[in-house]
Each structure stands twice: as structure tokens, then as C-alpha cells.
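[1] Below: sequence and its predicted model.
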Amino acid sequence: MSRADLWNKRYLNKTDTAPVLPAELQRQLDSLAPGHTLDLACGDGAAALYLASAGHQLMAVDFAERGLRRLQQFAADHSVTVESHRCDLNNPDELRGLGRFDNIVIVRYLPERLLLNMLPDLMKPGAHLLITTFNQEHHLQSGFPLRFCLQPQQLIDQLPRLTLVCYDNGLLKGSVFDSYLFTL
């Protein structure tokens, strides 16, 4: 079974209910001013739907076609517009034609070095990058693979072209999420 098949399979048995973003993640997203926003690894759209309803012009990107189809259905159901694009984030050059953004969000996904290095090229001057993803506590609570969890302060020095605005180490408060907010 291909990697694409594995990702698409995860949506087969999901209900027809739109995904809901945890309140903790909503608070993180609320730090972004509405604008042209890119949601990377969007899945079936929890963050994209939330941001679109808050006035953002959304471009949502994911590898799973079924997830993107679900996102489009949920967007129609909620009367919001979300443009979507299928892209393999392991080949971030596929993102180059999407334009430049006021905000980039990555929620519940740990970007690899190649993708991280490319993100500033997708940002307008003054743009924000918000990365909020699982930390080691998530691994301890759920058995989620540790290799997909952030280590404490892992991204602080990983984006030298960006300025770190805020870092929230969720481990200090028992959260399963760490968050980084950068600006260009």
C-alpha cells in the first residue's frame, strides 16, 4: 500500500461531522490577523474551517485527497470558502506556485527540515508562521510516535531567516502541544 493510500484510508470510517479544533489551538490561531493564510497538512480542515470563519482567505494543503474532499464539503456546509491543493510536503517544491502569504499555519504536523527551510520563501514581509504541534507529552499519554513529536525548544534556532515572537512550551503546563510564532 502506498503512502497516499495509507493517508486516504484514515478518512474512510470518519463520520460526516466537521472536525472541531480544540480550544487551546483556537487560542493560538486567534493571534493571527485575518489575511491570505496557508494551512499546511490541513487534513480534513479543523484549522482551515476555523480560520475561514474568522475572516481569513484560506489555501489548505494536504497529501490526502479524501481529506481535502471532506474539507470542501465541510466548507460548503459552513458557507465558507477554502481553496485546497493536494501536495506532498516531503516535496515542498510543489508549494512554490501557490504564491506568498500573510500567515502560514501548521497544526498537528511536525515539518521536516526541507519544508522548514522553504517556508520564509512563501511569506510576505511581516507575515507570521504559527507552528503548533504535538510534544513529548502526547507520546506519553497516547503512544503517538515520538519521532513526530517536538522536543523542547526544538524549533527555536531552526528558522534563522525568521524572528521568534513567542514560544509556548506546553510541557510546562501539561499540554500535549508546543507552539511557535515567527515573523518575517
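    Great, that's in hand.

[2] going forward, measure contacts and count neighbours with C-alpha atoms only.
    Will do.

[3] which residues touch the helix ranked longest in the chain?
    Longest helix of the chain, by residue count under DSSP state H: helix 65-77. Helix 65-77 has contacts (C-alpha atoms under 8 Å, 6 or more residues apart in numbering) with 8, 11, 17-18, 43-45, 49, 61-62, 81-82, 84-86.

[4] ok, and for that helix, which residues are buried?
    The neighbour-count check on helix 65-77 (16 or more other C-alpha atoms under 10 Å) flags 65, 66, 67, 68, 70, 71, 72, 74, 75 as buried.

[5] Count the neighbours of residue 86 for me.
    Look at residue 86: counted by other C-alpha atoms under 10 Å, it has 16 neighbours.

[6] The one 10 residues further on too?
    The local packing count at residue 96 equals 12, with neighbours defined by other C-alpha under 10 Å.

[7] Mind checking what secondary structure it has?
    When classified by DSSP: H, G, I helix; E, B strand; the rest coil, residue 96 comes out as helix.

[8] Please name the residues that touch it.
    Neighbours of residue 96 in contact, by C-alpha under 8 Å, 6+ apart: residue 122.

[9] got another, please set it beside the one above:
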Amino acid sequence: MNKWDRRYSQDESLMLRPLPLIEECCKGMAPARALDLACGSGRHSLYLAGLGWKVTAVDFSEVALELLQSRAAERNLIIDTRLFDLEKGEFIIEPESYDLIIDTFYLQRGLFTQIRQGLKIGGLLIAVIALVDHDPDLKPMNPDFLLEPGELKSEFSDFEIIHYLETRRDPQKRPNAEIVARKVNRQAEL
């Protein structure tokens, strides 16, 4: 059993509500195709499917995906769950396939290009990812999984940035970078 399966086996209540940023951005959008990367127990997938979105949810934890499928069945929702190790490149984001890609609390820089290509023109990226912080009171974390300040905004500078914020919402936790960015057709602007 991997560490993620152990985590989701121990606490089924993990993260039931979607992040307010996800709710705020998606509540008025017309449902289409969405991808929830490293979805965990699927709080964002469930929320989107409840709004009528066709959701693909990808995670490495079989336990989390089973929990997501159980919760989806209770609500009569259909979510396409995929068990893949994103770090090993097992899941490929098909080009021009999604109207929305969500990436919360998961950083794999190698996916940025696929995210960029996987969104349709006009598609939205919503990401919330942990930032480097040198606070000695915080639990150490692998720096490979932490963004540098400004990195996320710079990485998607070719998108229309609708919202960008680097903040510590909870003083006991690591700060995050939040981005809501729309893929635009830069060729049409030339």
C-alpha cells in the first residue's frame, strides 16, 4: 500500500468541500470537459460533476479513487476515474481536450507543458500550489514540490491571467500560489 492509499484509508472525511476559489470560478461556467489532476478523494471532481461537467479525475491512490467513485454513486454522478502515477508519466493529457484543468496542491513541473497543450483555446486553468517558505516552524517539504515566488505566474504568462495571488491563508500552514488563467489564441492577436 503506497503512502497515499494509507492516508485515504485512515480518514475518509479528507477534504469534502471544494476550495472557495474553485466554487467561485466554476459556478457560472457552462459545463464542459474538466480534468482534475492528483484529485485525491475528489472533492473538486464531485463538485464539478454536480454542476454537469464531464470530469476525468486522475490520482495515484486506488483507495482515494474508490472513495471518489463511492461518493459519486451516492449522488448519481458519473466521473471517469483514472489510476495513474503522474510522476512516472503514465497519464498523458491529450492536446486540446479540456475546457478546465484543476491542479490543487500537486506540483510536477513536467506537466505544465501538457496542461498548456491539453486546454482548448478559451479553456481555464485553476491551480493552487504550495510555495517555498523558510519558516522553521513548518514541517520540511521536498523543494521539488514547492514553487518559487512568481514561478506559476511566469510559467503561464502566455495565458490571460484572471487571478493570481501568493498568500498564506492559514498562519500554521505553508503559503500557496493561486492562479486562474485562460488559454488564449496568441496567433489570432498577431
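    Done, it's in. Bear in mind the structure is a predicted one, so any value in this text is a computation, not a measurement.

[10] about what we covered before: output the residue interval of structure 2 matched by the longest helix of structure 1.
    Aligned by TM-score structural alignment, helix 65-77 of structure 1 falls on residues 62-74 of structure 2.

[11] now do stretch 100-107 of structure 1
    Taking TM-score structural alignment, stretch 100-107 of structure 1 hits residues 97-104 over in structure 2.

[12] so how far is that stretch from its chain's centroid?
    Chain-centre distance of stretch 97-104 of structure 2: 7 Å, with C-alpha atoms, centre = their mean, to the nearest Å.

[13] what does that stretch contact?
    Identification of contacts with stretch 97-104 of structure 2 by C-alpha under 8 Å, 6+ apart yields 32-39, 115, 118-120, 122-129.

[14] Can you turn the buried part of the residues you listed into a ChimeraX selection?
    Filtering the contacts of stretch 97-104 of structure 2 down to the buried ones (16+ other C-alpha under 10 Å) takes a single ChimeraX command:
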select :32,33,34,35,36,37,38,39,115,118,119,120,122,123,124,125,126,127,128,129
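
[15] before we move on, back to that, tell me which entries of the contacts of helix 65-77 of structure 1 lie within strands.
    Judged by DSSP state E, the contacts of helix 65-77 of structure 1 include 61, 62, 82, 84, 85, 86 as members of strands.

[16] Alignment lookup: the last one to structure 2.
    So the one you mean is residue 86 of structure 1. Using TM-score structural alignment, the partner of residue 86 of structure 1 in structure 2 is residue 83.

[17] Kindly provide the distance from its match to residue 39 of structure 2.
    With distances taken as C-alpha to C-alpha, to the nearest Å, residue 83 of structure 2 is found 10 Å from residue 39 of structure 2.

[18] for residue 52 of structure 2, same thing?
    The gap separating residue 52 of structure 2 from residue 39 of structure 2 is 18 Å, by C-alpha to C-alpha.

[19] what's the helix or strand for the most centrally placed residue in structure 1?
    Nearest to the mean C-alpha position of structure 1, counting by C-alpha atoms, centre = their mean, stands residue 106 at 2.2 Å. Using DSSP states H and E, residue 106 of structure 1 maps to strand 101-107.

[20] What's the first helix or strand after that strand?
    Per DSSP H and E, the first helix or strand lying C-terminal to strand 101-107 of structure 1 is helix 113-118.

[21] Only the buried residues of that next one, if you could.
    Residues of helix 113-118 of structure 1 classed as buried: residue 115 (neighbour count, 16+ other C-alpha under 10 Å).
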